[in-house]
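J.: Sequence and computational prediction follow.
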Amino acid sequence: MTSYKEKKVISIGIVSELTGLSLRKIRYYEERGLITPERIGNGGSRRYSFADVETLMKIAEKREEGVQTSEIKKELVKERNQKQVRNQMIRGQINAHFNIRK
């Protein structure tokens, strides 16, 4: 089941209002691979999650500190990998505790 934070339901206009970032900056961060909105419909409207909004806020803070987008991307990839490893470890512990075999 997908967490509410991960559901892609927010339009780019609302994301812009929530973050204070221009539409152009949001699209730029997408082009740089820092965020990945879902595309829906024939026009390919972008939909973002609450997690994407949080990520955009982190990106904006880092950019204000002078951090380059390439460095931000490296940090984001590292965080995602750590989260995946942590989730796998937790699943393994739960499976071991309840004697669940795959």
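T.: Thanks, I have it.
J.: use CA for all of it now, contacts and neighbours both
T.: Fine.
J.: which residues touch the residue positioned nearest the centre of the chain?
T.: Nearest to the mean C-alpha position of the chain, by C-alpha atoms, centre = their mean, lies Asp52 at 4.1 Å. With contact set as C-alpha atoms under 8 Å, 6 or more residues apart in numbering, Asp52 has these partners: 6, 35-37.
J.: Check which residues of the longest helix anywhere in the chain are buried.
T.: Counting by DSSP state H, the longest helix found in the chain is helix 69-97. Judged by neighbour count (16 or more other C-alpha atoms under 10 Å), helix 69-97 contains these buried residues: 69, 72-73, 76.
J.: take a look at this one as well, against the first:
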Amino acid sequence: MSSESTPYKDKKVISIGIVRELTGLSLRQIRYYGERKLIFPDRNEKGTRRYSFSDIEKLIEIANKREEGVQTNEIRREMNKETKPVEKRMLKEMLRGQFNAHFRNNSNNKPF
């Protein structure tokens, strides 16, 4: 996905210092959540981490769950469960669109 088509919330342009200020988390906590594969910052050419507004929202959500006593591995499992149905639905819609396009162009059959 090119940066021009990336929604502003997903553009990785925010430094870790700003993320710290916005979330109230320590630098160590922010880095730790990245190490635990809960967030995925980009790195610029100098190796500096860059975060998005979506990452900040996710960090706040993670911090709230941690305060409730939820372990990071449970948070990661929950996050994976949330994304998989969306990915499956998108794949199903893409396949349906491909089938419809194929059969509309190659026959008089009704689309699926």
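T.: Structure received. Every value quoted in this text rests on a predicted model; they were computed, and no experiment measured them.
J.: Which position in the first structure pairs with Thr23 of the second structure?
T.: Counting by TM-score structural alignment, Thr23 of the second structure lines up with Thr19 in the first structure.
J.: where's that match relative to Ile40 of the first structure, distance?
T.: The gap separating Thr19 of the first structure from Ile40 of the first structure is 22 Å, by C-alpha to C-alpha, to the nearest Å.
J.: could you check the distance from the nearest residue to Ala60 of the first structure once chain neighbours are set aside over to Val15 of the first structure?
T.: Using C-alpha to C-alpha, 6 or more residues apart in numbering and skipping the chain neighbours, the partner closest in space to Ala60 of the first structure is Leu21 (8.0 Å). Remark: distance between Leu21 of the first structure and Val15 of the first structure (C-alpha to C-alpha) = 8 Å.
J.: between these two, which one's more packed in?
T.: Using other C-alpha atoms under 10 Å, the more surrounded residue of Leu21 of the first structure and Val15 is Val15, with 21 against 15.
J.: and the residue lying closest to the more buried one once chain neighbours are set aside, how many residues sit next to it?
T.: In space, and not counting its chain neighbours, Val15 of the first structure is closest to Val53: 6.5 Å by C-alpha to C-alpha, 6+ apart. Look at Val53 of the first structure: counted by other C-alpha under 10 Å, it has 20 neighbours.
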